[in-house]
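S.K.: with the sequence up front, the predicted model follows.
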Amino acid sequence: MDRNELLELLTPEGLRLLDDLAQEPAGADPVARVSRLRAQGHSPALVSAALTQDRLRRKAVGKFGEFAERMLFTQASLEQATRLRVAALHAGRFRALAPTHLIDLGCGIGGDALAAAAIGLRVTAVDRDEVTATLASYNLAPFENADVLNASAEDVDLDPYDAIYLDPARRTSGHSNTTRLTRASDYSPSLDFAFGLAETRAVGIKLGPGFDREDIPEGWEAQWITVDGQVVELGLWSPRLARPGITRAALVLNDAGSHEMTAAADSADVEVREPGEYLYEPDGSVIRARLIGDLARELDAGMLSPGIAYLTGDTAVETPFAARFRILERFTLDEKKLKRELKARGIGTLEVKKRGVDIDPATFRKKMSLSGKNAATLFLTRIDGQHAALLAERA
């Protein structure tokens, strides 16, 4: 979305059109919609902007629920926005600190600021991009305790604020087709700037889950968050916001609720053992937080191989922190033999997982020429350092 498209939308005609589009059922023919709206006298620019916005709003329901119905987005800002469920956790951590004024640097379309304002915190949201800051202003308009600045984080006078939340730009600038920045030194604002703020204030930072652990400052809490099976972020919390005795945390959010593993440091791995009746695949947040050893001890399980994030044991334990599979058979990692074995078992649907081997699962699956009515999971991995394949079923 560029400035002209935004101006088209932020008119009485544009906002009424958005409200009308929201009443239409999902899946309507886009060509027919364009023709109908043009026939009603709307300009081509407004029709394009409104239909794009309607599509983004419908997509945003997964992140923002009913709030999405009155918010505005760009494609890039929606992709990068914090889910409201996660933003509420961020806001709750700040509320426990009881700040007088929170500032959200790099606010995007205002997801985190919205959650903070909704629980009564006074919040100022800041974004250097004019269009994005305007969208944040619109999205935060219902909250008298929230305001928005169009400025670079480094240029804002931070004296009035006693708590700071940062979501550094980790992608190239723009409102669509952005690319991920691979070097933390290219983030904006820089992490040196962000970490330096913690010397005098409470600071929280949102980062990608693959952030280099070696760059996490001493004394900060690192919390990796999984939502519905996907690791979505790493939250870093300065000593004033870190929970006592916790520097590593894995939080799993799903339909069943909220579940968390915490530790004072990375956990030590457990011993390698022969495959038992079950294989456990730890959640990505547990792997990122390096709490596999603690999870293994809870499951009374061992490692399949050193440095491989698969666990095995003989006890079926229910846990939100790992998927459980029953091991059916062990094979050498031989493509021809595996193809014969899968055919003999009538396996037509195969989930292929791999760790510790240089194999593309999609390519491997095609080579198996699958046919049949049965389904299974095949783990391509190492067992005590040796390449192997484990045929399994979800248990």
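M.R.: Received, thanks.
S.K.: for the rest of this, base every contact and every neighbour count on C-alpha atoms.
M.R.: Noted.
S.K.: what number of residues lie near Arg326?
M.R.: Other residues lying near Arg326 total 21 when counted by other C-alpha atoms under 10 Å.
S.K.: alright, now check it against this:
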Amino acid sequence: MSESTASELAGALTPEGFKLLNKLWRSGEYASSETLTLAERLRAEGYAPTVVNSVLTQLKLRTQAVAKFGPFVEQMLFTDAGLQQATPLQVAAHHARRFARAGVDEVIDLGCGLGADALAIAGLDIPVTAVEIDETTAAATTINLMPFPHAKVDVADAIQWVRDNPVSEGTARGYWLDPARRKTQSSGTVRIFDPEAFSPPLSFVEELASAGYPLGVKLGPALAHEVIPDTAEAQWVSLHGSVVEAALWFNMAQRSDVRRAALVINAHGASELTSPTDFGMSPQVPVTGIDGAAGYLYEPDGAVIRAGLVTDLMVEHFMDNDATQTSAGRQLDEHIAYFCSDEYHETAFATGYRILEVLPYKIKTLRRYIKEHNVTRLDIKKRGVDVSPEELRRTLMQGLNTKKPASGEHLTLVLTRVGEARYAIVVQPI
């Protein structure tokens, strides 16, 4: 634990600091006060600088944490790094339900961090032990799990804890793991992509799975398909448009008829697309080239793309059991996730756009089009084209009058590759 992280918590972990934190949070005073003024006032009231600094940091982190934890933040403590890595409660609830369906008697949360998943599991009245190697983080987690008498925190290395705590006879134990996927360097933290360099490594997960335990492990969304064990169900999770994780499930925590899945959670609820087939075995659909760019264009959710379920989505939601109907659904290029249909289909698994025009991807052509249509606001999306949308936007809009956005058009360009050719498809969001 770094000194800066410890300072985020130290003062707030004292009885005086925790009481002050909750008082200021519930009064809403922090939100309506200038931070420096509030700090000076608290010091004048006799609070130690370490307490004041820690409490103000916690108030800031609680404000940021509301998006992930909602009203639960009222009794929680955070670190900046821990909050960034914490599972949003909406996602943690889905993890917890897996263990409830598996019928476990207890769950061991290995590498629990600030305890988001342990909190969701305990919320379903399942006894949970949260294991965290860092003492300061474990202290915060203990606070976060205080409302649940059947939740406890152990300070230990995850692998060593498993070695030292065999399962009691007749107890159905489940494991949840969130391996550390970053390492600290002098310049900061960097992401690790080799699963065997995770802490604990993926091989330890497979060792637990081979023993038959109901088990889930949270990994990064960029998880390569080839490293996923044949015995696992892989589920990518998207929350409000961002892919937040790839979770692998084993034994009683997995579903017998699902090999890969995309869970999409948004303001309207949760929707899931699944397939029993292995990666690379998705159904074939029509591929038409750029001539098929008419009607409506769809950009699948990132979880659908990561799970390799683009053509599964097309067949299940766009093709009425006839995968030969190009009018119902077709890809422009089999290697690009965008696809089109003549009629609009609303789905939680893709964002739809009405196609207005198809242009060659040429700077002069696009600048002329933008000028002719009095475009004052330009959005750019891309797939399969090596270009920076921000830099291209500056290039295309350079020298044009953008001071009165209300007086001109709002244009969306979708840049894509079809074969070796590149195109800019002018679309209107639905």
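M.R.: Arrived safely, thanks for sending. Here the structure is a predicted model, which is why all the values come from computation and not from measurement.
S.K.: and the TM-score between them?
M.R.: For this chain pair, the superposition-based TM-score is 0.96 by TM-score structural alignment, normalised by the length of the first structure; 394 aligned residues with a C-alpha RMSD of 1.7 Å.
S.K.: alignment lookup: Asp154 of the second structure to the first structure.
M.R.: Using TM-score structural alignment, the equivalent of Asp154 of the second structure in the first structure is Leu149.
S.K.: skipping adjacent residues, who's closest to its match in space?
M.R.: Val126 (4.8 Å; C-alpha to C-alpha, 6 or more residues apart in numbering).
S.K.: show me the contacts for that neighbour.
M.R.: Val126 of the first structure sits next to 103-107, 133, 148-153 when contact means C-alpha atoms under 8 Å, 6 or more residues apart in numbering.
S.K.: can you check Val287 of the second structure too?
M.R.: 330-334.
S.K.: from those, pick the one nearest Val258 of the second structure.
M.R.: Distance to Val258 of the second structure across the contacts of Val287 of the second structure (C-alpha to C-alpha) is lowest for Glu334, with 24.0 Å.
S.K.: secondary structure class for the spatially most central residue of the second structure?
M.R.: Taking C-alpha atoms, centre = their mean, the centroid of the second structure lies closest to Val244, which sits 1.3 Å from it. With DSSP: H, G, I helix; E, B strand; the rest coil as the basis, Val244 of the second structure sits in strand.
S.K.: what does it correspond to in the first structure?
M.R.: By TM-score structural alignment, Val244 of the second structure lines up with Val232.
S.K.: I'd like to know how far that match sits from Glu218 of the first structure.
M.R.: Val232 of the first structure sits 23 Å away from Glu218 of the first structure, going by C-alpha to C-alpha, to the nearest Å.
S.K.: which element is Asn352 of the first structure on?
M.R.: Let me fix one detail, which is that residue 352 of the first structure is Val and not Asn. Assigned by DSSP states H and E, Val352 of the first structure falls within strand 347-354.
S.K.: quick one: residues contacting whichever residue in the first structure pairs up with Arg422 of the second structure.
M.R.: Correspondence of Arg422 of the second structure to the first structure, assessed by TM-score structural alignment: His387. If a contact means C-alpha under 8 Å, 6+ apart, then His387 of the first structure has 332-333, 357, 380-381 as its contacts.
S.K.: which of those fall in helices?
M.R.: Assignment to helices by DSSP state H places none of the contacts of His387 of the first structure there.
S.K.: who wins for neighbours among the residues you listed?
M.R.: That'd be Thr381 among the contacts of His387 of the first structure, by other C-alpha under 10 Å, with 25 neighbours.
S.K.: contacts only, for that one.
M.R.: 354-357, 387-389.
S.K.: can you tell me which of these carry over to the second structure?
M.R.: Among those, the ones still in contact in the second structure (both residues aligned by TM-score structural alignment, their matches' C-alpha atoms under 8 Å) are 354-357, 387-389.
S.K.: among those residues, who's most crowded?
M.R.: Ala389 (21 neighbours).
S.K.: could you check which helix or strand contains that one?
M.R.: Using DSSP H and E, Ala389 of the first structure falls in strand 386-394.
S.K.: please apply the same query to Phe195 of the first structure.
M.R.: Going by DSSP H and E, Phe195 of the first structure is in helix 191-197.
S.K.: for Ala375 of the first structure, same thing?
M.R.: strand 374-383.
S.K.: now Arg85 of the first structure
M.R.: Secondary structure assigned from DSSP H and E places Arg85 of the first structure in helix 84-97.
S.K.: what does that helix correspond to over in the second structure?
M.R.: Using TM-score structural alignment, helix 84-97 of the first structure corresponds to residues 89-102 of the second structure.
S.K.: how close does the matching stretch sit to the first structure?
M.R.: Superposing on the first structure places stretch 89-102 of the second structure at an average distance of 0.8 Å from its equivalents, by mean C-alpha distance after the TM-score superposition for the first structure.
S.K.: list the ones among the contacts of His387 of the first structure that the second structure also has?
M.R.: Shared with the second structure, among the contacts of His387 of the first structure: 332-333, 357, 380-381 (both residues aligned by TM-score structural alignment, their matches' C-alpha under 8 Å).
S.K.: what's the most distant pair in those?
M.R.: Maximum pairwise distance among these (C-alpha to C-alpha): 12.7 Å, between Thr332 and Val357.
S.K.: just checking, Tyr30 of the second structure touches Leu21?
M.R.: No. Counting by C-alpha atoms under 8 Å, Tyr30 of the second structure stays clear of Leu21, with 9.7 Å between them.
S.K.: helices or strands up against the helix or strand encompassing Val162 of the second structure?
M.R.: Per DSSP H and E, Val162 of the second structure falls inside helix 158-164. Counting by 3 or more C-alpha pairs under 8 Å, 6 or more residues apart in numbering; DSSP states H and E, the packing neighbours recorded for helix 158-164 of the second structure are strand 128-132.
S.K.: what range does the strand it packs on cover in the first structure?
M.R.: With TM-score structural alignment as the criterion, strand 128-132 of the second structure aligns to 123-127.
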